[in-house]
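Peer 1: have a look; sequence and predicted model below, questions after that.
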Amino acid sequence: MAGRKAPPHVRVLVVLGVLALCLPGGVGRADAVSGRPAEAVRSLAEAHPDWTAAPAPPARTRPGAGGTEARSFFYLEGEPGTVLHDSLALTNEGDEPRTFRLRGADADNAGGGGFAVRKEGDSRGAGTWTALAEKTVEVPPRTRAEVPLSVTVPDSAVPGDHPAALVVDDGERKVGVRMYLRVSGPTLAALSVEDVTVREAGDGAATIGYTLVNRGNVVLRPRLAVRADGLFGPLVRQPARALPVELLPGRRVTRHERWPRPPAVDVADVRLTVTAEAGARDTAAVSYTAVPWKWALGVLLVLAGGGVAWYVRRRRRTPAAGAGPRQPRTRRQAPTTGAAE
């Protein structure tokens, strides 16, 4: 026996329920970079054209010793309790003397994973282990000055990477010379990707948000692969590519990837896979439901309006329950007048 059709108002509620099930999931938590506020510093390539700051070249490669090797960053390694030594070279190629102010600072990740340093007075790690022979140095024109420095590794220092930087300030701009300091001992490369979200960008595109977390004790350079599969097949196949991030131990950064052509109507499984050195790897996924809301709203309004109109019309044409049969209406005759014969 065929089932009875549901009343129109019930069907309208069903349509609303189905559309509600198609709503995208809530937006995940987007964490900012953890830790104290940091400040951005220029790299060596962005330094003033009249001066440069860099690690002093090794003695065997200095002029007259043969070779032209140059270093763009410091790399030091030692056990807890040791003292490491190196030198900073300041070169003034201009015609006027320059005064430089120097300090050590903990490295940090700025928003999106860029390189930054702790503000003055906020360092608690390798930046405080660094001591410079001079904190203020005046360099004559067309002269290079070398400033000795030492890094004292505390007895309580844990193994792994302790990134830092030497900040050089000439009063107009600041340059950060990176220092990769490793304390000898066991190392662990551990990386996770969290809080994956997909949201519409408003211009027909979508934005994939995610948070990278370095859970190990070494600096990581993550690579990201993106894959999306819809109900009718693959949507995105982006192979692993290097991200412009040096993720420091214990840090987390939030990034966004643009999805230029997401589906108009589909339910997609978006999967992110991140990898890094020493086998670090993690995968996270999120479901993304694409619904053309303007079109769906128009259809919903038409269905709702038509259903209500049809229901009201039927109610008017159906007699109330328990009412007897309607009596035919008779035409009332007009009274006659006149005298009887």
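Peer 2: That came through, no problem. Residues are numbered from 1 along each chain as shown.
Peer 1: for the rest of this, base every contact and every neighbour count on C-alpha atoms.
Peer 2: Will do.
Peer 1: helix or strand for the residue lying closest to Ser87 once chain neighbours are set aside, which one?
Peer 2: Leaving aside its chain neighbours, Ser87 sits nearest to Pro148 (4.2 Å; criterion: C-alpha to C-alpha, 6 or more residues apart in numbering). Here Pro148 sits within strand 143-152, counting by DSSP states H and E.
Peer 1: pull the residues that contact that strand.
Peer 2: Contacts to strand 143-152, defined as C-alpha atoms under 8 Å, 6 or more residues apart in numbering, come from residues 56, 81-93, 126, 129-134, 139.
Peer 1: who are the packing partners of the helix ranked longest in the chain?
Peer 2: Secondary structure of the chain per DSSP state H: the longest helix is helix 293-317. If contacts are counted by 3 or more C-alpha pairs under 8 Å, 6 or more residues apart in numbering; DSSP states H and E, helix 293-317 sits against helix 8-21.
Peer 1: elements contacting the helix it packs on?
Peer 2: Here helix 8-21 touches helix 293-317, going by 3+ C-alpha pairs under 8 Å, 6+ apart.
Peer 1: and the angle from the helix it packs on to helix 8-21?
Peer 2: 160 degrees (axes from the mean of the first three to the mean of the last three C-alpha atoms, to 10 degrees).
Peer 1: which residues sit against helix 293-317?
Peer 2: Pro7, Pro8, His9, Val12, Val15, Leu16.
Peer 1: switch to 7 Å and redo it
Peer 2: Pro8, His9, Val12 (C-alpha atoms under 7 Å, 6 or more residues apart in numbering).
Peer 1: can you report how many residues neighbour the nearest residue in space to the first one that is not next to it in sequence?
Peer 2: Okay, so that is Pro8. With C-alpha to C-alpha, 6+ apart as the criterion, Pro8 has its nearest non-adjacent residue at 5.1 Å, and that residue is Gly307. For Gly307, the count of nearby residues is 18 (other C-alpha atoms under 10 Å).
Peer 1: and here is the other one:
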Amino acid sequence: MSRAIPHPTSRTTLRSRALGTVRRARLIIVPTVVLTSVALTSVALTAPAGAAPADEGAAAASAEAGAGASVTWTISPATAEGPDPRVSLRHGIDPGTAATDHVAVTNFSPQAVTFDVYASDGTVTEDGAFDLVPPGEPQTDGSGSWIEIGAIENAAPRDGGGITLEIAPESTVVLPVTITVPGEATPGDHPAGIVAELAQSPDGEVQMVSRVGVRAHLRVTGDLAPTLEPVVDEIRWSPSWNPFAAGTLTVTYTVANTGNVRLGSGETVEQAGVLGTGRSSVAETHDEILPRQSVVTTVAPRTWPTFRTTGTLTVVPTTVGADEIPGDLPQAQVTYSAWTLPWSQLAAIVLLVGGLLLRRRVRRRRDLAVEARIKEAVEAATSTSSDRDEERARG
């Protein structure tokens, strides 16, 4: 089905890839936003006037196009009648069964546009944002293959899965979605999503691939195991050359989600020197760590050189969004230690002691020289007195 809808007032940038020469921006999974983009025939990327973010969380992406035509579209959760207020697709499904849903793809442009619509696995980028694995890259879980985009009139199968369809100007097309969970699927969260991508033209050496996606929260029923496992990977001591300043103990650690549900993470690194001296701490958070994935973090708390520093990394898991996880979320903790030798302080002590010894030696030599001159003067005076006494005795 299709229907006309009003033009949007906000726009946002999603992931882009230039074919041939790769240029990529993050794919933002926000179903209620739209994207403006144009096809590329050269490597140059330029932002047009007025492409600044319209509101918080929104940004604009554009590129120089041969024809200069602007394309704007979005994808969102829907019912069979059209887009609905949901922010994502959320289903709890038994192994070996299926669930149905819908997504709506809207073309806000004044011309007909062809789109590729397909599903992919979910992942979290290094900066903590949820993303969908691009075509041609290794999938993270395989749950994207559980999602089938239903066939509709005037749509053609897409290589690699999904469909390709042309949408009339200022129209919305609702697509049926079937999620089939294999019988051997493991319990827990299996992140995925559905992408609406501007179909690529075979003309031109380099083209921009722009995508907008809607997230699918898929949870296979069964026992849930919320588990985060921390590991300290590297510790590096960097003393300050100022003997009156603290140094830096750089700690790199990994927090792996070894359970089967997505979790947030609050991490605290606490450390102290010998006898509890020089205490310091630093805290970090991660909004989302997906099952079978991990995050690497580096912290550098100021540390006083107390010869030996011992620390503790504590990880406190948290639920994400509207997720429900029965029972307590177990904390995890790991300890570490490192030599934090006071090199600058030792050097300062050596210089101080050396300076005192040198000063003492110089003073001693000066005192000896004075004593020697006094002795010579006394001997000279004694010798003169003796000579005079002898002369008097002779006279």
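Peer 2: Cool, the structure landed. Since the structure is predicted, the reported quantities are computational estimates derived from the model, not experimental observations.
Peer 1: can you calculate the TM-score here?
Peer 2: Scored against TM-score structural alignment, normalised by the length of the first structure, the superposed chains reach a TM-score of 0.64; 260 aligned residues with a C-alpha RMSD of 3.5 Å.
Peer 1: starting at the chain centroid, how far to the longest helix of the first structure?
Peer 2: Relative to its parent chain, helix 293-317 of the first structure has a centroid offset of 43 Å by C-alpha atoms, centre = their mean, to the nearest Å.
Peer 1: and for stretch 337-355 of the second structure?
Peer 2: Relative to its parent chain, stretch 337-355 of the second structure has a centroid offset of 37 Å by C-alpha atoms, centre = their mean.
Peer 1: again, but for stretch 259-276 of the second structure
Peer 2: 17 Å.
Peer 1: so what would you say the end-to-end distance of that stretch is?
Peer 2: For stretch 259-276 of the second structure, the separation between the terminal residues is 35 Å (C-alpha to C-alpha, to the nearest Å).
Peer 1: and that stretch, what's buried?
Peer 2: Using 16 or more other C-alpha atoms under 10 Å as the burial criterion, the residues of stretch 259-276 of the second structure that qualify are 259-265, 267-273.
Peer 1: likewise for stretch 129-142 of the second structure?
Peer 2: Phe130, Asp131, Leu132, Val133, Pro134, Gln139, Thr140, Asp141.
Peer 1: which ones among those map onto strands?
Peer 2: Mapping these onto strands (DSSP state E) picks out Phe130, Asp131, Leu132.
Peer 1: any idea how far the first one is from Gly276 of the second structure?
Peer 2: Pointing back at Phe130 of the second structure there. 41 Å.
Peer 1: ok so, going back, in TSV: the contacts of helix 293-317 of the first structure, plus neighbour count and distance to Ala70 of the first structure.
Peer 2: Below are those laid out as TSV (neighbours: other C-alpha atoms under 10 Å; distance: C-alpha to C-alpha, whole Å):
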residue	neighbour count	distance to Ala70 of the first structure
Pro8	18	80
His9	15	79
Val12	19	74
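Peer 1: element containing the residue mapped onto Arg182 of the first structure from the second structure, please.
Peer 2: Aligned counterpart of Arg182 of the first structure in the second structure: Arg219 (TM-score structural alignment). Assigned by DSSP H and E, Arg219 of the second structure belongs to strand 208-220.
Peer 1: go on, Arg373 of the second structure?
Peer 2: Here Arg373 of the second structure is assigned to helix 343-394, by DSSP H and E.
Peer 1: Val168 of the first structure versus the residue lying closest to Glu134 of the first structure once chain neighbours are set aside, what's the distance?
Peer 2: Once flanking residues are discounted, Glu134 of the first structure sits nearest to Val147: 6.8 Å by C-alpha to C-alpha, 6+ apart. Using C-alpha to C-alpha, one gets 12 Å for the distance from Val147 of the first structure to Val168 of the first structure.
Peer 1: re earlier: the match of Arg182 of the first structure - how many residues pack around it?
Peer 2: Residue crowding around Arg219 of the second structure was assessed by other C-alpha under 10 Å; the count is 22.
Peer 1: dump the residue contacts of it.
Peer 2: With C-alpha under 7 Å, 6+ apart, Arg219 of the second structure has these contacts: His91, Gly92, Ile93, Gly188, Asp189, His190.
Peer 1: of the residues you listed, grab the buried ones for PyMOL.
Peer 2: What follows is the PyMOL syntax selecting those of these that are buried according to 16+ other C-alpha under 10 Å:
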select buried, resi 91+93+188+189+190
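Peer 1: now for Val236 of the first structure: which residues touch it?
Peer 2: So, once contact is read as C-alpha under 7 Å, 6+ apart, Val236 of the first structure ends up touching Val226, Arg227, Ala228, Asp229.
Peer 1: and the contacts of strand 143-152 of the first structure, which of them are buried?
Peer 2: Buried among those (16+ other C-alpha under 10 Å): 56, 84, 86-93, 126, 129-132, 139.
Peer 1: which of those sits closest to Arg199 of the first structure?
Peer 2: Arg199 of the first structure lies nearest to Ala126 out of these, by C-alpha to C-alpha, at 39.5 Å.
Peer 1: thanks a lot, catch you later.
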